[in-house]
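S.K.: Fold the following and give me the result.
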Amino acid sequence: MRDFHIPGRSAVLSTHAMAATSMPIATLTALDILRQGGNAMDAAIAACAVLAVVEPQSTGIGGDCFCLYAPAGTGQVVAMNGSGRAPAGATPEKLRADGLTAMVNTSAHSVTVPGAVSAWEKLNKAHGKLSLAQILAPAAKIAEEGHPVHARVAHDWEAGAGKLARHEATARHFLKDGKPYAVGEVFRQPALGRTLRAIGERGARAFYEGEIAADMAATLRAAGGTHTEEDFAAGLDGAEFVTPIQSKWRGLDIFQCPPNGSGLLVLQMLGVLGECATPEQGPLSTERLHRHVEAARLAYRDRDAFVADPAQVDVPVAKLTSPDYAKQLRALISDEAAMRELPPAGMAEMLPKHKDTVYLCVVDADGNACSFINSLFEGFGSGILAEKSGVMLHNRGFGFRLQEGHPNCIAPGKRPMHTIIPGMVMKDGRAIMPYGVMGGHFQPMGQTLFLTNHFEFGMDVQASLDFPRLFPYAGKVQIERGIPTEVIDRLNRMGHACEMIDKPHGGGQAILIDHQRGVLMGGSDPRKDGCALGY
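M.R.: Here you go, the predicted model:
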């Protein structure tokens, strides 16, 4: 039970349906779609499209998408990989000839063909009930009429002002008198509204072929990219249904999307933590946080060595998520001191620091559960705006490398290592929780903190999201405010180099399905502007 003397909010409860997103208007849109006869998939796509308008720093139709969907009564989890591929001209030799020695986050070479729209259409056709036009209409209207900028969006907008000023077209539309949009100012995107309506009327083909694709390809070529209209046409069928990966933990079935996503790190970390007894000192104890950090250091080491596009690289998922391997990793962790050194961790120090993503989840009256994530990668992606179509292009290709032989070395038609990972918890063949935690490469750490907060330490859904976070990055442990000074001091004495951070770690949403009582319980992260709502 929460302490009502302390600022915060309770979990949201309902009996019929529920949505949780990072913006109130997106949550409301999801409920509106459900009331119009749509299901959880329809509502998730509609909410995501709205977020692509009102959280332009985090997501957009110029980005990628992953989804886990649990159709009621099937006992199954469906996975969608909506990540795009590098253009045909994207070779290491071409990039080096253009003067690059490493991937640059604002370069057109870091733009892969967006996969989100392809994924939306395939998900809608396979599992939706309403037309794409009906689903995308709310987002199109908001783009045309405008929407006031919320606090977290404004904070991120200010941080991205330098990137937005790099390109004349971007600056024209995303800066106001040369300055970022502030809280309460209304931001309109009529060109994006037209594009959303075109996709609704003519499907994904309107995005990947014709004038919209021509606009994106021409914009990227003008910025130095190799992209052609043929590359975009190939992206029409780019999204694909894949087999999810899963593991048992505390009597639950935890599902994740397979590589090129990083979901296997969640399974790996839970496996290691499952080898540890629950610390008697509690969730905010040094013992708990130390073990979590050490498990993360080992898992992220493996990610940087192995996770890539499985169509071009062999990724040893079964070994990395096996119980035997979890036991071996647990044996490396001392409860007395931090590991001084790890085996080689690949390119960890080259990972970009600040990524932005939106995560949402929906459960409908029939019990269908959708876990959905859509991203531009870094704030405002590449910062390159296709002006005529209103599409801000992501920079997911920044996850590639130029080193020959590296699993993520860029290549034509290759997907980069991805950080966005929706999660789904099943028990006895039924979905009990779609959930996710945003925040770039923090996401596996965030998901495992959330899951252990709830299922191991007994916090409710909202409290599990509220709880202070930490994350090992580049030799430091980044600490949010809220972790006691004495715990930080002890972590430092154990060998961790702790540092306080200004920007909090990620943001998340979750909906717990209590089948026995017929109640839905939702939470939405206070680190974002959103909310959970149900009826």
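S.K.: switch to C-alpha atoms for all contacts and neighbour counts from now on
M.R.: Fine.
S.K.: in the stretch 51-200 of the chain, which spans are strands?
M.R.: For the stretch 51-200 of the chain, the strands defined by DSSP state E, counting those that start in this stretch occupy 64-70, 78-82, 147-148, 186-187.
S.K.: Which strands and helices lie in contact with the last one?
M.R.: If I follow you right, that is strand 186-187. Secondary-structure packing of strand 186-187 (3 or more CA pairs under 8 Å, 6 or more residues apart in numbering; DSSP states H and E): strand 147-148.
S.K.: Could you check how far the strand it packs on is from the centre of its chain?
M.R.: Taking CA atoms, centre = their mean, to the nearest Å, one finds strand 147-148 lying 23 Å from the centre of the chain it belongs to.
S.K.: Contacts for that strand, please.
M.R.: 54, 183-188 (CA atoms under 8 Å, 6 or more residues apart in numbering).
S.K.: now for those residues, which pair is the farthest apart?
M.R.: For the contacts of strand 147-148, the maximum inter-member distance is 14.2 Å, found between 183 and 188 (CA to CA).
S.K.: ok, those two, which is more surrounded?
M.R.: More crowded of residue 183 and residue 188, by other CA atoms under 10 Å: residue 188, with 19 against 15.
S.K.: contacting residues around the closest residue to that one other than its chain neighbours?
M.R.: Of all residues not flanking residue 188 in the chain, residue 146 sits nearest, at 4.0 Å (CA to CA, 6 or more residues apart in numbering). By CA under 8 Å, 6+ apart, the contact set of residue 146 is 186-189.
S.K.: Distance check, residue 146 against residue 53.
M.R.: 9 Å (CA to CA, to the nearest Å).
S.K.: shared neighbours of these two, anything?
M.R.: Counting by CA under 8 Å, 6+ apart, the shared contacts of residue 146 and residue 53 are residue 189.
S.K.: one more, for comparison:
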Amino acid sequence: MRRKGRLLPLTVTLLVLLGVSPGQGLAQQQPGSPTPFGKPNAATPNPGVDNTAVPATRPVGYLDQTRSEVLARNGIAATSNPLATAAAERILLQGGNAIDAAVAASATLGVVEPMSTGMGGDLFAIVWSAKDKKLYSLASSGWAPKAWTAEYFTETLGVDEVPGRGINSAVVPGTVSGWDALLKRFGSMGFKDVLEPAATYAEQGFPIHERMHGQWRSSVNTLRQDADSARTWLPDGQAPDLYSVFRNPEMAHTLNVLRKKGRDAFYKGEIAEAIVAKSRAAGGVMARDDLAEYRSEWVTPLSTEYHGYDVHQLPPPGQGFAALEMLNILDVCVPRLGFDLAELGPRDPRYWHLLIEAKKLAYSDLHTHNADPKFAAPPLDRLLSKEYAATLCSKIDPDRATPLEVNGSDLGGTVYFATADRWGNMVSLVNSNYSDFGSKVTIPRYGFVLANRGSGFTLDADHPNVVAPRKRPFITIIASFITKDGKPVMAFGNMGGGTQPQAHAQHIINMIDLGMNVQATTDVARFDHSQSNDVTSLDAYLFDLVGPRLQEMGHQLNRANGHAGGYQGILFEPDPRLPEPILPSGRGERRGEAYERPVNGVYRAGSDPRKDGHAGGW
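M.R.: Model prediction:
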């Protein structure tokens, strides 16, 4: 030990003579990361891709679950962006109900996740009314301008399909009308209050999250094709940097106009004038009366029974009935084929084979029949019957993948979220621009894009979804709700174009058949089959586990990361020992026992790690 002690001063002396401090010399032996704290740079725009650490495990329950369910009794929201969750919570804390909070979250998502949703898009919602103890469904998808005919596209524009972007992909926006309809029927607040959080984020700026940043970067080239889009969404000609602050003062102005003047400012006033002017300048044909005469619609939800629970979806032109038909096929055909999904379990390749084959059959009917029911009503009584599902069982080969019968598009750019309040109201809401930044056409001075939902039409005169004036196109967005014995169980949904019905069915099976909780269902791997090319994407770890056997069975597969959209869900766990909530008497002063007593049970919420958001409540 004495000998080592004599060497240390000599080592220090040599380092000093060389002009290097002892600490500096040691530090040079262990250089730090070029992206400390995960902050990106020009060479590494996404530092997360270099993380080779293995995942952590939980001390209880499902080891790979990303987080616990969020539990609350006074109010709760689950969205794809933390700022939207916070906006909903703020409204709930101010005494607003779940409907008020849902509109606040929708408006905020249009600001902070502009590639996915916004005022230029479409909205569907399912509301559980605590007062009426029943479900209501709102369809607020836009209709085609009255000048849109098949001949307009084939002869005037000289195209053989409705464009995927540009002004001639944009129908009349339904979002703002949907906000107004929800608030007028079930809300306790108006635009002035619920749009304030979104307006503030747009004016002051908001930080760019990781998932959102990736989507924004992928749209740079197409956004540059519209001068107003490039000016609005591409500061310095590029997507905003990760963790940077992005402001949209023009959208803040639009939201403040709505706060002061209401819905009519969008459909009849100054915003309508700006939309029509932009349409004309860009070569479109949207007219003032296309906007002024547009109305949202309250519709009757569809449902099917699955293993003791009633699963509800909105009717066409949404694609929700495909989820119900897929569940019916699995419910009827899996036992007839000699299997049980719960017994097979998700580590068995045949489990996935049966789900994929059921999906293909349901989507073949979807793409054959789905259309605006005012023009060509799909035969839903037949398609959603268990008897019809039984006729499809022979089309499932338990050992081989069957080729697609009908192809269809799978685009998507959407947000889904859920809210619930202390009185037992629950909202399941989906809001969308369709593909990222929709049509890529931005309304100058108002800072929002028009969706490209018109590309959901076909120009095939023999198809029920052929384009026509004031017709609503095939629309992918859907919201779902589960009840049991006429009582609310869960509001849930999954964004992502053609992903949605098949993901809904997988969540139902995860929770009802496999016993997963509200968070675990989204933390496990999902399949995502494309009806356009018959290729099934599997999460990487799932591909490694079951992919080789599925390929032997004839499935075309893709090994994927972060696919299959993004899920949010809120489940209500009633407690019969607790007193029923006291419902507010009206829109007056927000005080008294009605605003103090929590709901008679517990809300349990989950949020998808594939997106930037989370659930929050108190």
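S.K.: out of the contacts of strand 147-148 of structure 1, who has the most neighbours?
M.R.: That'd be residue 54 among the contacts of strand 147-148 of structure 1, by other CA under 10 Å, with 27 neighbours.
S.K.: thought it was touching residue 152?
M.R.: No: look at residue 54 of structure 1 against residue 152 with CA atoms under 8 Å: they stay out of range, at 11.2 Å.
S.K.: against structure 1, where does the top helix by length along structure 2 fall?
M.R.: The helix that spans the most residues within structure 2, counting by DSSP state H, is helix 349-369. Counting by TM-score structural alignment, helix 349-369 of structure 2 lines up with residues 286-306 of structure 1.
S.K.: what do you get for stretch 422-429 of structure 2?
M.R.: The alignment of stretch 422-429 of structure 2 onto structure 1 (TM-score structural alignment) spans residues 365-372.
S.K.: Other residues contacting the matching stretch?
M.R.: In contact with stretch 365-372 of structure 1 (CA under 8 Å, 6+ apart) are residues 16-17, 39-41, 44, 65-72, 359-363, 422-424, 431, 433-436.
S.K.: Pull out the buried positions in that stretch.
M.R.: 367-372 (16 or more other CA atoms under 10 Å).
S.K.: Same check on stretch 480-489 of structure 2?
M.R.: Within stretch 480-489 of structure 2, the residues that qualify as buried are 480-483, 488-489, counting by 16+ other CA under 10 Å.
S.K.: how much space between residue 472 of structure 2 and residue 237 of structure 2?
M.R.: 35 Å.
S.K.: okay, the two: which has more neighbours?
M.R.: residue 472 (29 against 14).
S.K.: Now do the same for residue 331 of structure 2: its match in structure 1.
M.R.: Aligning on TM-score structural alignment places residue 331 of structure 2 opposite residue 274 in structure 1.
S.K.: same question, residue 444 of structure 2
M.R.: Alignment note (TM-score structural alignment): residue 444 of structure 2 maps to residue 387 of structure 1.
S.K.: Cross-check the contact I'm expecting between that match and residue 169.
M.R.: Yes: Residue 387 of structure 1 lies in contact with residue 169 (CA under 8 Å); the separation is 6.2 Å.
S.K.: residue in structure 2 matching residue 461 of structure 1?
M.R.: Aligning on TM-score structural alignment places residue 461 of structure 1 opposite residue 518 in structure 2.
S.K.: With residue 86 of structure 1 instead?
M.R.: By TM-score structural alignment, residue 86 of structure 1 lines up with residue 144.
S.K.: Tell me how far that match lies from residue 308 of structure 2.
M.R.: 40 Å.
S.K.: ok, these two, which is more surrounded?
M.R.: residue 144 (25 against 10).
S.K.: Could you pull out the strands in the stretch 251-400 of structure 1 for me?
M.R.: According to DSSP E, counting those that start in this stretch, the strands that the stretch 251-400 of structure 1 contains are 252-256, 356-363, 369-377, 384-386, 391-393.
S.K.: Trace residue 144 of structure 1 over to structure 2, please.
M.R.: By TM-score structural alignment, residue 144 of structure 1 lines up with residue 203 in structure 2.
S.K.: Look up how far residue 190 of structure 2 lies from that match.
M.R.: Going from residue 203 of structure 2 to residue 190 of structure 2 by CA to CA gives 20 Å.
S.K.: do residue 571 of structure 2 as well
M.R.: 27 Å.
S.K.: For these two, indicate the residue with more neighbours.
M.R.: The residue with more neighbours, out of residue 571 of structure 2 and residue 190, is residue 571; 23 against 16, by other CA under 10 Å.
S.K.: residue contacts, that one?
M.R.: With the criterion set at CA under 8 Å, 6+ apart, residue 571 of structure 2 makes contact with 489-491, 518, 603-605.
S.K.: cutoff 10 Å now
M.R.: Residue 571 of structure 2 makes contacts with 71, 418, 420, 426, 481-482, 488-492, 517-518, 602-606, as judged by CA atoms under 10 Å, 6 or more residues apart in numbering.
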